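J.: structure, please.
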Amino acid sequence: RNIEHALQGVEDKQTQTLPDNPLCQARIARIMGFEDWSACESALASHRERVALHFANIIATEDEEGEGDAAVDDGWFELWLSEMDEPAAIEWLAEQGYENPEGSYRLLAALHNGRTVQTMQTQGRKRLNQFMPLLLSALTEVENASETLERVLLLVEAILRRTAYMVLLVENPNALTQLVGLCSESPWIAKLLADTPLLLDELLNAESLYSPPAKEALQDDLRQQMLRIPYEDLEEQMESLRHFKKAHTLRVAASEIKGTLPLMKVSDYLTWIAEVVLDHVVDVAFSNLVSRHGRPQRSDGTACDTDFAILGYGKLGGIELGYTSDLDLVFVHQSDPLLATDGDKPIDNAIFYTRLGQRIVHILSTQTPSGQLYEVDMRLRPSGNSGLLVSTLQSFEKYQQNDAWTWEHQALARARGVAGCRDTLAAFERVRHAILCAKRDKQALRKEVVDMREKMRVNLGTPVAKRAEEFHVKHDFGGIVDIEFLVQYLMLAWSGEHPELTQWSDNIRQLEELGRAGVLDVADTEKLREAYIVLRSTIHRRALQNLSSRVEGERFAEERDYIEEMWKKVMLG
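T.: As a prediction, this is how the structure comes out:
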């Protein structure tokens, strides 16, 4: 943000002022390649006096300016500045490899002649006139130049009033190359950058862009970013969390596109990002409430060290988060709900934890200028939407033992503690283990799981009339959910005899444990595992293309046949 504000100060046409903050000055000088601010300021002043029509550049040194001019054909400047007539421009675009030259020309003309560009101040217009030819030239390096242009123009339109971003791309050719390459591969990334141009800073360092940090490094990064923001400044906390999530999600997506992260690692990293964010959100929300009401008290008179945990279900619990996944959450605590907090304005512990849960949901799901952190789904809590937002762990255990439906126990197989108090998380794992290991009638259990699967297939799968044309990767017969239900049935049926099955919450490792325990043949678990990875990889890739989970009807015939065979063998006898 300091860079953005400072560069906007440089851009100020009316005053021509330069930023006077030494930290801003040093950062700008470093990014622009100067030894110190005085050298940067001298170059800026010199270039203000000798700006040319087509190659104005107030940032670059003379040598850099000359190199930049030589690298881009004059035709791109003539095209952008409307010095070519329409037929000549379309022919030029076609010769340069644009697959839809007519459409690309219309998009450029609409931008160039639009009101926003026509009313830009002189300095900003000069920067745009330098940036666009560089962009158009860079697009010739990708196969889908016209399609990529359409995607990148969303970003260009977003930064027309903040042309400092254009300066950063002009002065960092590698960043421009990364931008074009990523937008060529993924419209989802293009939209992410257009929605949050500040993420362009991530493109400056290709090494970090394609090497997302592990969970410990993520924790350190977030901790460092939040040191300057007091917990009481909830608005700034929320904005910074949203930027943190987007920046690291961009790194994961870029790494997947480049092939430096396999599918399993992609889901790991996306899940780690969510866990690190959730841990911080718990700390912020708890601190805010403690400052008002004091800490909840235990029956022995000691103060609770949160004694609160977030349980992750679904994709979060199964370590399978995707780029657009919501978070299935359940909140539990271990304090005595009949006791109260120890502050000047005490409230019952039960009320304290209910407000804590509400504040966590608010921080995660509220729409801010930076968007929503995560969409939250709380329907898997005991008694669903009619139940308490936050339960004691004791009541959670009692519900699971006496009142939960079979599908809720299936969901528990994919659940795990993801954030909060370590003691409470450990206590939940003991409860989960006990519930999953409970003795069950295998025949009755199998019938309930099969009936539930059929209901889901009818409601969410492809209609019978369209099954030859479409295949829903998740919900159709032979899809992902068949494998998940099969694994969940076996977990509930056999964990009592093989308690080691409960140690994992993700399908891949659960399948491996089922093979080791002899519940399934190892060869079958390996084939199911490979089919599962193939189908999940497809969903990940399609998400980056903004595509649904529906594919052509003939896709994945071999995998689907095998999954159907295993379903009939295990679930239908």
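
J.: drop to CA atoms for contacts and neighbour counts, all remaining ones
T.: Fine.

J.: burial count for residue 216?
T.: 10 (other C-alpha atoms under 10 Å).

J.: doesn't it fall inside a helix?
T.: Yes: under DSSP: H, G, I helix; E, B strand; the rest coil, residue 216 sits within a helix.

J.: after the helix or strand hosting residue 273, next one along is what?
T.: Following DSSP states H and E, one finds residue 273 within helix 263-293. Going down the chain from helix 263-293, the next helix or strand is strand 308-313, by DSSP H and E.

J.: quick check, distance from that next one to the centre of its chain.
T.: From the chain centre to the centre of strand 308-313 is a distance of 20 Å (C-alpha atoms, centre = their mean, to the nearest Å).

J.: show me what counts as buried in the helix holding residue 273.
T.: Across helix 263-293, burial judged by 16 or more other C-alpha atoms under 10 Å covers 263, 266-282, 284-290, 293.

J.: what do you get for stretch 500-515?
T.: Neighbour-count burial for stretch 500-515 [16+ other C-alpha under 10 Å]: 500-502, 504-515.

J.: among those residues, give me the pair with the biggest separation.
T.: Distances among the buried residues of stretch 500-515 were taken as C-alpha to C-alpha; the most separated pair is 505 and 515, at 15.5 Å.

J.: circling back to that earlier point, quick one: which of the buried residues of stretch 500-515 is nearest residue 529?
T.: residue 508 (6.1 Å).

J.: can you tell me the closest non-neighbouring residue to the closest one?
T.: residue 529 (6.1 Å; C-alpha to C-alpha, 6 or more residues apart in numbering).

J.: surely the one you found is in contact with residue 506?
T.: No: with contact defined as C-alpha atoms under 8 Å, residue 529 does not reach residue 506; the gap is 11.4 Å.

J.: could you also give me the structure for this second sequence? I'd like to compare it with the first:
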Amino acid sequence: MSDKRFLSSIRELPRPGDPQAADLGVASWREHAAQAEDPALAQFGRELADDATGHRLLRSLFGNSPFLGHTLIQEMAFCRHLVVRGLDSTFADLCRGINGQLTGGDGVGTDRSQLMTGLRRARRQAALLVGLADISGLWPVERVIRSLSDFADAAINAAACHLIQAAAANGSIVLPPCADATGSGIAVFGMGKLGGRELNYSSDIDLIVFYDSAILRGSDPDELQSRIVRVIRDLVRMLEERTRDGYVFRTDLRLRPDAGVTPVAMSMDAAELYYESMGQNWERAAMIKARTVAGDLGAGQAFLARLRPFLWRRHLDFAAIQDIHSIKRQIQAHRGGADVAVFGHNVKLGRGGIREIEFFAQTQQLIWGGRDPRLRVAATCDALAALAAAGRIKPTVADELTRAYRFLRKVEHRLQMVDDRQTHALPADEAGLARLAAFMGYADTESFQSELLAQLNTVSDRYAALFEEAAPLSGPGNLVFTGTENDPETVRTLESLGFRDGNAVAATVRAWHHGRYRAMRSERARQLLTEIKPALIAALARTADPAAAFHRFDAFLGRLPAGVQLFSLFHSHPELLDLVAEIMGDAPVLAEQLARHPILLDGVLAGDAMAALPDVSVLSDDLTRALTQAGDFQDVLDLARRWANDRKFQVGLQLLRGALDGEAAGARLADIADAVILGMQPRVEAEFARQHGDFRPGGMAVIAMGKLGGRELTVASDLDLIFVYAVGHDGEGDASGNEAVDEAVTIQSNGAKPLAPMTYFTRLSQRLTGSLEAQTGEGSLYQIDLRLRPSGNKGPLACTVESFEAYQEKDAWTWEHMALTRARVVTGSPPLRRRVEAIVRRLLTQKRDVEKLVVDVAEMRARIAREHRVKGPWFLKHTRGGLVDVEFLAQYLQLRHAAQIPEVLSANTVEALRRLAAHGAIPAAAGEELSAAARLLTRVQGLIRLTVGEGLDETVLPAGLRARLARAGGVDDLDQLKDRLGRAMAHVRRHFDDLIETPAARYRSVSNPEEAK
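T.: Below you'll find the model as predicted:
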């Protein structure tokens, strides 16, 4: 070769990690050189292989990097040019060629496919040139990463300018007069390593694109944006589409504002508004490296100048600094490897890796850069030097981290040079590590491994000491929610904690910080949430269903009008965060109420939520006072819901926390329902009377049945009601004349639009039912079940007191009289109440055919069992020996004995059983066993309904709910609870068989022997 200056300047060459591949590669080089059509090129190839340094160079390339070896043969002519011209001149020629020749002067006349081919070949040549400069020791790491970045700038700018000017030429966009792409107002910004001019060998490039709508105008801003978006999508395709010539750069646009919902190009005004109002500290950290790399460089620089107040803040409050500390701690939790290691360790993301050095610098730049312009630099090593010069870190720390950065970047480049693959993971086996050690220039694996561990440990130690005085974020595993994509380790941590779809949870948490919810639109709210997130995730993970709990918390967050006050409460009162997590995970009904009224938490803090509720008369007066604030009937509906749901929340919370058991909670919930009916009925009647008047004397009574009648409600209970009315009398006397004739002919309400009694009270009962069921902005009050009325769904919604009495006497089935044992009159005039109560008492105390009674009860229980298949032992209502059996026993025994002992009557199951035993209707031991079973089942069932709804799967129960259920059952653990429930239900089954099943079978066999067989 005539010019050996390049070869003579080579300082070092790594030995081939694969000597056999090196020999084969050199032979292939000679073969291709011999076949070259250009004699000068053939001579160059032969001479390079014959030269001692050239031969070593070829062996080093072929023996360490299949990619570089293949590229060397492809680009033999370029290699000759490089050897003759030298590295610096050749690289300058390469970039000039991209900026000038490839763009064809104005960029419009250049064929796009030709430009794509040219860029891909230029990228291949740049990879070869930089690889040679790196492994030969002629360029230091800083020059390598800067040259890779400069080439990227040239390639991106060539493609962007071509596309912008092509769009202007075809009329898609309109440029200012005499302007080209450089004055278009469209600015392409390099972010991350590209922005800091620190690109790695096989790096993706991070880009964001903004346009100045004052420069680039259009009649329709939305249409203008969509056209620019098409340009940018074409830019991405030009750069990353793989053709037979390869690709230029893999391109990532996700660092733009709120990338999940925003277009790939947005106006600078919109971007500035986002950063000022929603920008997060991790975005500030990312913008430290932002640099205009293509398009209108002037517009880009002007935009970055506008962002300086966002990026470089002179004054940071405590919360902002804590948020920056949180970024550091979250990145510290982000591990490509949990500990410093060698085999398989990630030199970028793992402990002691490159990212820790970058964030070591950036977090402190965020804190101090607003007051010290010297710290506003993009490159990592420059930032470390500036921090040391400003006295923010010790010079020895800066030197150590700079040396580690250079070393780790060199390792990263060698890993990527092998196959032109974006990898950061060290080899996982001895052979692979030996090859890497050779490529790094080490004589043996042990010396490389020793140096690698030393550098990783240095970085890990320095990073761990950063902000070490800051309070730690308590949280399990890795929980990192910064950036634009989900951290795989965080996803794994979330799923190990019980969140079924960790990716969805991580994406949702990241979205919170983009201000899509009103509660998250202030910077302070986002900072506070960053601090409490690990504790929040841990608390939700302890609930019965972490995924459902998270979903409810997200819905709760979405409904909050503001977040600062609540998040401050969580921060100051961690126990409140635990409570909210309990509610979200363990009590769906309470979660819905809390989401609608977060102000309920104020009562928790004040202690009101745990105070005992007063009796029903006080509750009714309280609701009446609240309803006086109503301006119209819609206000009545909303105020009643707010009042009732707040108090149901109070009872549910006390049940959840063990201040009430299921039995006491049922009574309190019934009191609330009574108060609501007492409060709503007169207002519905008054509203109805404005059109239709009323009946005087007369009126309507509401009879509570079922769980409400027995004051045994759960948080999920419907209200079983019957409406009874009297017309022409006050309820205690008979109607004058023939009722049917009077109603049809003479009796009507006294309003402007009079109605006959049946129509009047049917519609009134519909109105009252609707007022309780209707869904308003404050939710619903109750679901109403009217099927226990005379004739069920076939009968009128409301019936006269006389028809109610006649039906119960003549037409009612045994099961309807069983249901009547739980009847309790809630509203009505005193005479009407007394009349209904007297009718019910007389019906229940009438003498009965015991044989028919017991057979009917047994058959009814068998039918219910057929209709309700039990799915597991925790379905406590319908399982054998469960709540239905206890209730049937109480109702049957009252019907059997009330004629002789009317004192046994009670609408409440436990009280009825107590009275039956007290008056000798059943043995005292049986009464105690049945009462105890009823109380136990009620307590556990009430908690199950509050927490998991219908039934329970113990295989997925978290420890907290297991303990709560055990406490409800008065035992220490779930196994003991199952044992206690099993024994209690066995008692119930035995008594049910003795008192109902066995006698019924005996009576059936006597009355119908064939059927009994």
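
J.: what's the helix or strand for the aligned partner of residue 334 of the first structure in the second structure?
T.: In the second structure, the residue paired with residue 334 of the first structure according to TM-score structural alignment is residue 726. Assessed by DSSP H and E, residue 726 of the second structure sits inside strand 719-727.

J.: and the next helix or strand past that strand?
T.: helix 739-741.

J.: may I see the buried residues of the helix or strand following that next one?
T.: Using DSSP H and E, the helix or strand that follows helix 739-741 of the second structure in sequence is helix 757-773. Within helix 757-773 of the second structure, the residues scored as buried using 16+ other C-alpha under 10 Å are 757-765, 767-772.

J.: can you tell me which of these is nearest residue 576 of the second structure?
T.: residue 772 (31.8 Å).

J.: residue contacts, the equivalent of the closest one over in the first structure?
T.: Aligned counterpart of residue 772 of the second structure in the first structure: residue 364 (TM-score structural alignment). Going by C-alpha atoms under 8 Å, 6 or more residues apart in numbering, residue 364 of the first structure touches 281, 372-376.

J.: among those residues, which lie within helices?
T.: residue 281 (DSSP state H).

J.: which one of the contacts of residue 364 of the first structure is nearest residue 443 of the first structure?
T.: Once C-alpha to C-alpha is applied, the member of these that ends up nearest residue 443 of the first structure is residue 376, at 35.0 Å.

J.: that closest one touches residue 324, doesn't it?
T.: No: here residue 376 of the first structure lies out of contact with residue 324, judged by C-alpha under 8 Å, at a distance of 11.8 Å.

J.: these two: which is more packed in?
T.: The neighbour count for residue 376 of the first structure versus residue 324, taken as other C-alpha under 10 Å, is higher for residue 376 (16 against 12).

J.: now do the same for the more buried one: its match in the second structure.
T.: Using TM-score structural alignment, residue 376 of the first structure lines up with residue 784 in the second structure.

J.: and the closest residue to its match other than its chain neighbours, how far is that from residue 599 of the second structure?
T.: Nearest non-adjacent residue to residue 784 of the second structure, counting by C-alpha to C-alpha, 6+ apart: residue 719, 4.9 Å away. Separation of residue 719 of the second structure from residue 599 of the second structure (C-alpha to C-alpha, to the nearest Å): 27 Å.

J.: more neighbours, those two?
T.: Each of residue 719 of the second structure and residue 599 has its neighbours counted (other C-alpha under 10 Å); residue 719 has more, 21 against 13.

J.: that one is in contact with residue 704, isn't it?
T.: Yes: using C-alpha under 8 Å, residue 719 of the second structure makes contact with residue 704 at a distance of 7.5 Å.

J.: residue 292 of the second structure in helix, strand or coil?
T.: strand.

J.: do you know how far the residue nearest to it when sequence neighbours are not counted is from residue 281 of the second structure?
T.: Excluding the flanking residues, the one nearest residue 292 of the second structure by C-alpha to C-alpha, 6+ apart is residue 189, at 4.2 Å. Distance, residue 189 of the second structure to residue 281 of the second structure, by C-alpha to C-alpha: 19 Å.

J.: mind checking what residue 825 of the second structure lines up with in the first structure?
T.: By TM-score structural alignment, residue 825 of the second structure lines up with residue 417.

J.: tell me which helix or strand its match sits in.
T.: Using DSSP H and E, residue 417 of the first structure falls within strand 416-420.

J.: average offset between that strand and the second structure?
T.: Strand 416-420 of the first structure: mean distance to aligned residues in the second structure after superposition is 1.9 Å, counting by mean C-alpha distance after the TM-score superposition for the first structure.

J.: which SSE is immediately downstream of that strand?
T.: Next along from strand 416-420 of the first structure, by DSSP H and E: helix 422-436.
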